[in-house]
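Q: with the sequence up front, the predicted model follows.
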Amino acid sequence: MSRLEERYRFILRLLPADYRQEWEDDMVAAFLESMDTGDPETTAYAADYGWPSMSEVASIVSLAVRLRLGGADAPPRSYAWGQAVRLATLMAMLTHAVMVTASIAVTLWLSGKFAWLPTPASEWAITPPSSIWHTAWHLAGYAWLPAYIALVLGHRRVAQAVALLAIVPTTITTVVAQATSDGPLTVSPWAALFIDVALLLAMTAFHHEAPPVPRRPWLLALPIGILLVPVPLFTIQATTPALRLLDWPGLSCAAVTAAMVIHLAVRASRRPSRTLPWSLALTLLAVTTLAQRTATLPDYRHQVQHATLTTIASVQAIAVLAVGVPLAVLAIRALRQLPPIPAAAPRPVTSTE
């Protein structure tokens, strides 16, 4: 076996084992044939030092996503995981869209645009951007709203492109701020960026074989979410100083914990197979939220109220674990009861150059 074949077979490990057992040899034969240039010396050199092209790797990754996060015709377990990732992605995107939409209204209020509302306290005053470029840079974060709408409407690539507009400026700002700051490095902005990048990659689960997103409920969830979460939350935090100790990871822990409690209550009256994708999706969100909460704990070391903040954060993490672990156990049990019946495996398409 040549080094080139070893490298190609290593990349093929991304595919499910059942699929590899049926198609791996054919895929390897087709790939090696495509690398044969007709020149013995060039072919021998490629066999020792060549690597699969980026387009070849991309096609394998795309196939692996479609197989592991399957659509309606996929095996039950693959379909359950696919739906779970899609639901978790939609919920995370909805959260972004809700918060940025509410922040637009809050910014207008703080700027005095809503004369009929009470005047905000002086401590909530905002500093206007110094230039039009700073304004555009700040508005880039609002791209999560059109990205969410595009994803719900079935335009996955558009959603990814628009979400990238929100991620890139934030990344540059974080790098510059961390590099030029005299204070200690903080984990919170990097954890948030990591989650946003993971969210961008998770959108690949909305491939052409995935079932379409139910538009009406997910579009209605946007205004409902704004009325139920950020508006009362901001009002309470503005009037209750103690609640200002809750940061974004803490609010995420509270929201995910509440969602899991509601889901467990609803799950008790329904068949586990029907609620399994939601159980898995909430478990994924719980793991992500818990990881973010844990990773950001060191940021409290240099704050005046670090003991209080650490205690609050620990309670939040314990709450996520207390509800998330039983939910994860129930989800895994229900997943194991599904038959791992492989669907008719699609014939692989190997790119040739």
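A: Received it, and whenever you're ready, just let me know what you need.

Q: please count neighbours and contacts with C-alpha atoms only from this point.
A: Will do.

Q: output the contacting helices and strands for the host helix or strand of residue 220.
A: Take DSSP states H and E as the rule and residue 220 turns out to sit in helix 215-228. Secondary-structure packing of helix 215-228 (3 or more Cα pairs under 8 Å, 6 or more residues apart in numbering; DSSP states H and E): helix 76-110, helix 144-152.

Q: try 7 Å this time
A: Helix 215-228 is packed against helix 76-110, with contacts defined by 3 or more Cα pairs under 7 Å, 6 or more residues apart in numbering; DSSP states H and E.

Q: can you give me the buried ones in the helix it packs on?
A: 76-103, 106, 109-110 (16 or more other Cα atoms under 10 Å).

Q: tell me the angle of whichever helix or strand comes after that helix relative to helix 76-110?
A: Using DSSP H and E, the next helix or strand after helix 76-110 towards the C-terminus is helix 132-139. For helix 132-139 against helix 76-110, the angle by axes from the mean of the first three to the mean of the last three Cα atoms, to 10 degrees is 140 degrees.

Q: element containing residue 164?
A: In this assignment (DSSP H and E), residue 164 forms part of helix 156-180.

Q: just the buried positions in that helix, please.
A: 156-160, 162-171, 178.

Q: equivalent analysis for stretch 198-217, please.
A: Those would be 199-200, 202-207, 210-211, 213, for stretch 198-217 by 16+ other Cα under 10 Å.

Q: list just the nearest of those residues to residue 315.
A: Nearest to residue 315, judged by Cα to Cα, of these is residue 199 at 26.3 Å.

Q: show me what the strand or helix carrying that closest one is packed against.
A: For residue 199, the host element (DSSP H and E) is helix 188-202. Helix 188-202 sits against helix 76-110, helix 156-180, with contacts defined as 3+ Cα pairs under 7 Å, 6+ apart.

Q: figure out which of those helices is closest to residue 320.
A: That would be helix 76-110 among the helices and strands packed on helix 188-202, by Cα to Cα, at 16.1 Å.

Q: another one to put next to it:
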Amino acid sequence: MSSDVLEKRYRMLLRAYPAGYRRERADELVDTLIGDEPTDRRWPSLREAASLIRGALRVHGGSTAARPTAVLLWQGIHLGAMAVLALGVLIGLDDLVEAFQFGGFSDPLTVLRNQGVHEVMVIAALAALVAGRTRTAAVLAVAAAVVPTVISPYLFLNGLPQWWAPVVATPLILVGLWRPADVPPTPRANAVLVTAGILALHLIPAGGFRRVDMSSQVVAATMVIVGIVAFLWVATADQRLLIAVAPTLLLGTLHQLGNDMSTGELLRRPDALPSLAVAVLIAGGAVVSTRLRQRTRA
């Protein structure tokens, strides 16, 4: 009876794998994990559970594909476009709420003209991309950078991160139109989950330590460390995240460059990082790691 319970719990963990992989390998994996000897265990060990989840992340990242590097690059680019648009939406919503909190209700039309039109158009571009309408998403992303700026140059003149979101996303979406036929598209549910993970990374309270007391600094620093470690644990298994997160890291840097062209100031400020160089190194490291793993497997 205990082996039946253990098998059921192993199979629950295996649901983290793509459906096709489960159909082909689930029985083999369960037999290997349980073994031939009778056991009284009712739960997988923490090490086994972590290994299964990490293995599922690798499979989602294309490790079992015929061309894992191609899957990494093309799906990573698609996920990067989604993530940067989603981050632009998140920043824009935060700024809209703040604008209305601090006097925006006295002149709501100005707030909507300055920020609302852009927010709606970026949301539309993101929705089209999630729905798989890549060409429509490309048109909407270009429009989100141009039309709101014509209506009101507020976001452009201030170089706000949400204005940069469609600008950064547009070339990624256009490049994605040339995805090779033998590289499968990113499953929608997986793409949404990856995007949510990248947004969670950006919600870590990494800034403003100097403005709070020591105990709050310790709590915030702990959250930063735990959040980054968790993200890296996932991203080093599913390395598409390392490609996808790179363009989102550029939004803050582009905003700072727009407000202060001094690279010295940019490098002195901890919230200015990751910079373009860091983003490129992250993406490059993911590609090199995948190619080395592919050679080892061959």
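A: Ah, there it is. Note that the coordinates shown come from a computational prediction; the quantities given were computed from them, not determined experimentally.

Q: following the helix holding residue 220 of the first structure, which helix or strand shows up next?
A: helix 230-239.

Q: tilt between that next one and helix 76-110?
A: 50 degrees.

Q: flag every buried residue along helix 230-239 of the first structure.
A: 230-231, 234, 238.

Q: ok, which pair from those residues is furthest apart?
A: Every pair of the buried residues of helix 230-239 of the first structure checked by Cα to Cα; the farthest is 230 and 238, at 11.8 Å.

Q: now do the helix holding residue 199 of the first structure against helix 156-180, angle only.
A: 160 degrees.

Q: now helix 188-202 of the first structure, how far from the centre of its chain.
A: 7 Å (Cα atoms, centre = their mean, to the nearest Å).

Q: what's next to it, contact-wise?
A: With contact meaning Cα atoms under 7 Å, 6 or more residues apart in numbering, helix 188-202 of the first structure is reached by 85, 89, 160, 171, 174, 292, 296.

Q: show me which of the residues you listed is closest to residue 186 of the first structure.
A: When those are ranked by distance to residue 186 of the first structure (Cα to Cα), residue 296 comes first, at 7.8 Å.

Q: what number of residues lie near the closest one?
A: 19 (other Cα atoms under 10 Å).

Q: can you pull the contacts of residue 331 of the first structure?
A: Contacts of residue 331 of the first structure by Cα under 7 Å, 6+ apart are 276, 279-280.

Q: let me fix that: residue 283 of the second structure
A: 242-243, 246.

Q: so of those, which ones are in helices?
A: If you go by DSSP state H, the contacts of residue 283 of the second structure have 242-243, 246 in helices.

Q: spatially central residue for the second structure, please.
A: Ranked by distance to the mean C-alpha position of the second structure (Cα atoms, centre = their mean), the top residue is residue 198 at 3.2 Å.

Q: my guess is that residue contacts residue 244. True?
A: No - at 8.1 Å, residue 198 of the second structure and residue 244 do not qualify as touching, with contact defined as Cα atoms under 7 Å.

Q: list the residues that contact both of the two?
A: residue 83.

Q: can I get the contacts of residue 331 of the first structure in CSV with distance to residue 19 of the first structure and neighbour count?
A: CSV is the format used below for these (distance: Cα to Cα, whole Å; neighbours: other Cα atoms under 10 Å):
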residue, distance to residue 19 of the first structure, neighbour count
276, 24, 22
279, 27, 29
280, 24, 26
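
Q: closest one to residue 288 of the first structure out of these, please.
A: For the contacts of residue 331 of the first structure, the nearest to residue 288 of the first structure is residue 280 (12.4 Å; Cα to Cα).

Q: trace that closest one over to the second structure, please.
A: Aligned by TM-score structural alignment, residue 280 of the first structure pairs with residue 243 of the second structure.

Q: what does residue 139 of the first structure give?
A: Residue correspondence to the second structure (TM-score structural alignment): residue 139 of the first structure is matched to residue 116.

Q: for that match, give its distance to residue 33 of the second structure.
A: 54 Å (Cα to Cα, to the nearest Å).

Q: more neighbours, those two?
A: Set residue 116 of the second structure next to residue 33 and count neighbours by other Cα under 10 Å: residue 116 wins out with 19 against 14.

Q: what residues are up against that one?
A: Shown in contact with residue 116 of the second structure (Cα under 7 Å, 6+ apart): no residues.

Q: before we move on, what about residue 128 of the second structure?
A: Counting by Cα under 7 Å, 6+ apart, residue 128 of the second structure has contacts 134, 136-137.

Q: right, and residue 283 of the first structure touches residue 325 too?
A: No - at 8.3 Å, residue 283 of the first structure and residue 325 do not qualify as touching, with contact defined as Cα under 7 Å.

Q: just want to know which of those two has more residues nearby.
A: Between residue 283 of the first structure and residue 325, residue 283 has the larger neighbour count (other Cα under 10 Å), namely 25 against 14.

Q: what about the nearest residue to that one once chain neighbours are set aside, which helix or strand?
A: Nearest residue to residue 283 of the first structure, sequence neighbours excluded (Cα to Cα, 6 or more residues apart in numbering): residue 328, at 5.8 Å. Using DSSP H and E, residue 328 of the first structure sits in helix 306-336.
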